[in-house]
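Colleague: What follows is a predicted protein model with its sequence.
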Amino acid sequence: MASEDVIGKTTGESAVSTIVNLAEEAKLAREGVKAPGPAFLSICKSLAAGGIAGGVSRTAVAPLERLKILLQVQNSHNIKYNGTIQGLKYIWRTEGFRGLFRGNGTNCARIVPNSAVKFFSYDEASRSILWLYRQQPGNEDAQMTPLLRLGAGATAGIIAMSATYPMDMVRGRLTVQTENTPHQYRGLFHGLKTVLMEEGPRALYRGWLPSVIGVIPYVGLNFSVYESLKEWLVKSRPFGLVDGSELGVTTKLACGAAAGTVGQTVAYPLDVIRRRMQMVGWKDAASIVTGDGRSKASVEYCGMVDAFKKTVRNEGFGALYKGLIPNSVKVVPSISIAFVTYEVVKDVLGVEMRISD
């Protein structure tokens, strides 16, 4: 955990320094002083905004994130975590306050670059897709539609997931391990090195296929629903939710909550399969998910389809939705905070283009 804290501290200091520098550049721009390299600066601002949004939103829901993963991978014949409230109480009683946030430092080390790449990729994919769409006859003045936003969001999700997947794989194992795990991963880099040496480079991408398939509807629907709902509210102005041409923070949070709920419900079974495939090959996984210290072999999966078949056959269809309740409780504030934080930080840094543009 010490190395994880060092990583978090270093990352935090770098982020603060970057924010201060970018804020100064934004101030100069507002005062009419032209800064060098405007294209590069805009990219840095967009990446910084996305990274901050991801770190803030994920830390806010870290206990629910850990409980969700524990529910997804625990043995069905030895239940330790039985629901959201009971599960959180059990973690608090057996591992203390730090147990609720176990793996969050590593999670932020993963989610900050993931979120930065995801939001930036969405911005760029949206512009590219709209440009290509306008090249078609009769579409010269076309605007973004829900379907185009879905495509841009799916593209952004695939790029971000693939770029940071090894960190996600190790983060899942760090989140699952407890104080009684025989051989501890001491942090992100130690985990990456250990998996690489003991299981080979392919192990770092175990579960990648269901992750990519799942991220297409999840991230795609998140962006599409969020942006389309915002656009509809601005145009129709129902219930007096719109002040002028801008939505309030509370309304944006509600839009993010709706987007997150739709996306995670559709993609959740693939997330369960991804987590289970990530545990394959880890010799200490059995003692973690059973909690009894026995050397009972964990289930082996030959691929995504085999993992689906064995999960449903051994535990029933409901196993594909293990941990859905804490994930639902988590995803509403998480997605909402991420979207709103991203837009607020971009305003502070003086980035002209927003995702809704």
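Modeller: In hand now; what should we look at?

Colleague: Please count neighbours and contacts with C-alpha atoms only from this point.
Modeller: Fine.

Colleague: For the stretch 1-150 of the chain, which segments count as helices?
Modeller: Using DSSP state H, counting those that start in this stretch, the helices assigned to the stretch 1-150 of the chain run over residues 2-30, 38-60, 62-73, 84-100, 104-134, 146-176.

Colleague: hold the first one in mind and look at this next one:
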Amino acid sequence: MCDAGGYRAPQARSAGESKGRPWAAAAEKHSYEYGSTRYLLLCGLGGMLSCGLTHTVIVPLDLIKCRMQVDPGKYRGILSGFGVTVRDDGLRGLVRGWAPTFLGYSMQGLFKFGLYEVFKIRYAQLLGEEKAYLWRTSLYLAASASAEFFADVALAPMEAVKVRIQTQPGYSSTLRTAAPRMYGEEGLWAFYKGVAPLWMRQIPYTMMKFACFERTVEALYKYVIPKPQSQCTKAEQLAVTFMAGYIAGVFCAVVSHPADSVVSVLNKEKGSTAFGVLRKLGFGGVWKGLFARIIMIGTLTALQWFIYDSVKVYLNLPRPPVAQLPESLAKKK
């Protein structure tokens, strides 16, 4: 099995073969073998926690962002949007939609992070050590896109319920009443009609999230951090993780925002289609709420990577080093 970047070796290494890994002090004490089934399941658990908790924490900001997208006349900005929401619905109105958010994004995180590890390992094996290093950005992009395809199928039902609760006044304020009503009035399709726009939004977002993160971490250790990764403490490595996550999050927000606007309007209006919503919004309309999304996604992405890496630290899982030139390529040069 290969390392995080898929560059070290085609076979998985045991905990005792972890020389040179960034958590050198604990190299002999890893709980599970890198790439093992239990390792991958625990990575999925880390993804559940990172996505579920972070998206739930920022529900108020997400709610304002969605309302700015579907009703820009009433919700003109972030601060005024908070004021309007509190005036109309009280403080409790700011957390409307928290239950489907938590459930939906927990399931998404399970598949996003868990399957990313699976596909990254598998694609690296198929490419071989040298090509996996030379084409590592493409490897990150392909692995993350593959993982997000399945993650969005898991997310779509709860995302549809969440948007309906947050953006359609008087419809319903809770998951237990909104979901049955949607199914009774529109059938199963109500929960999955937004999956294609979700792919449009989430797949580019996730590709940017993982590829930009991986390459930013590599650049930080190469150009910014004054000592090698293997000599950094766990706290220092987690700080690098947070910094790289925030940088990746800003790019993610810009790339995915137009599709996010389409998803918000699509799930609000019955009988709407993605192309119909896109024509209705126009070029300017799809960029409404971008600043709020940059703040939200930048913070969100940084916290997700921080939590994900922290779970690996807590569970004593092997954390492979950043990409390094394989010895075979070094000899050729």
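Modeller: Okay, I see it. Keep in mind the model is a prediction, meaning the values are calculated, not measured.

Colleague: tm score of chain vs chain?
Modeller: The TM-score (TM-score structural alignment, normalised by the length of structure 2) is 0.79; 294 aligned residues with a Cα RMSD of 2.9 Å.

Colleague: hmm, back to that, so which of the helices of the stretch 1-150 of structure 1 is the most packed in?
Modeller: helix 62-73 (a mean of 24; mean count of other Cα atoms under 10 Å).

Colleague: Flag every buried residue along the longest helix along structure 2.
Modeller: Longest helix of structure 2, by residue count under DSSP state H: helix 234-268. Buried residues in helix 234-268 of structure 2, counted by 16 or more other Cα atoms under 10 Å: 234, 237-238, 240-268.

Colleague: in stretch 186-198 of structure 1, what's buried?
Modeller: 187-189, 191-193, 195.

Colleague: ok so, going back, got TSV for the helices of the stretch 1-150 of structure 1, with distance to Val345 of structure 1 too?
Modeller: As requested, the helices of the stretch 1-150 of structure 1 are arranged in TSV below (distance: least, Cα to Cα, whole Å):
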stretch	distance to Val345 of structure 1
helix 2-30	9
helix 38-60	5
helix 62-73	21
helix 84-100	28
helix 104-134	12
helix 146-176	20
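
Colleague: Among those, which comes closest to Lys322 of structure 1?
Modeller: Closest approach to Lys322 of structure 1 among the helices of the stretch 1-150 of structure 1 is made by helix 62-73 (5.2 Å; Cα to Cα).

Colleague: ok, now how distant is Pro228 of structure 2 from Lys222 of structure 2?
Modeller: Using Cα to Cα, to the nearest Å, Pro228 of structure 2 is found at 8 Å from Lys222 of structure 2.

Colleague: contacting residues around the aligned residue in structure 2 for Tyr342 of structure 1?
Modeller: Here Tyr342 of structure 1 is matched to Tyr308 in structure 2, going by TM-score structural alignment. For Tyr308 of structure 2, the contacting residues are 43, 46-47, 49-50, by Cα atoms under 8 Å, 6 or more residues apart in numbering.

Colleague: Could you say which helix or strand holds Tyr308 of structure 2?
Modeller: If you go by DSSP states H and E, Tyr308 of structure 2 is part of helix 290-314.

Colleague: for that helix, which positions count as buried?
Modeller: Using 16+ other Cα under 10 Å as the test for burial, helix 290-314 of structure 2 gives 290-294, 296-313.

Colleague: Structure 1: matching residues for stretch 200-211 of structure 2?
Modeller: Using TM-score structural alignment, the residues of structure 1 aligned to stretch 200-211 of structure 2 are 213-224.

Colleague: Quick check: the matching stretch compared with structure 2, mean distance?
Modeller: For stretch 213-224 of structure 1, the mean deviation from structure 2 after alignment is 1.0 Å (mean Cα distance after the TM-score superposition for structure 1).

Colleague: now that stretch: how far from the chain's centre is it?
Modeller: Relative to its parent chain, stretch 213-224 of structure 1 has a centroid offset of 11 Å by Cα atoms, centre = their mean, to the nearest Å.

Colleague: just stretch 34-50 of structure 1 next, same as before
Modeller: On Cα atoms, centre = their mean, the centre of stretch 34-50 of structure 1 falls 23 Å from the chain's centre.
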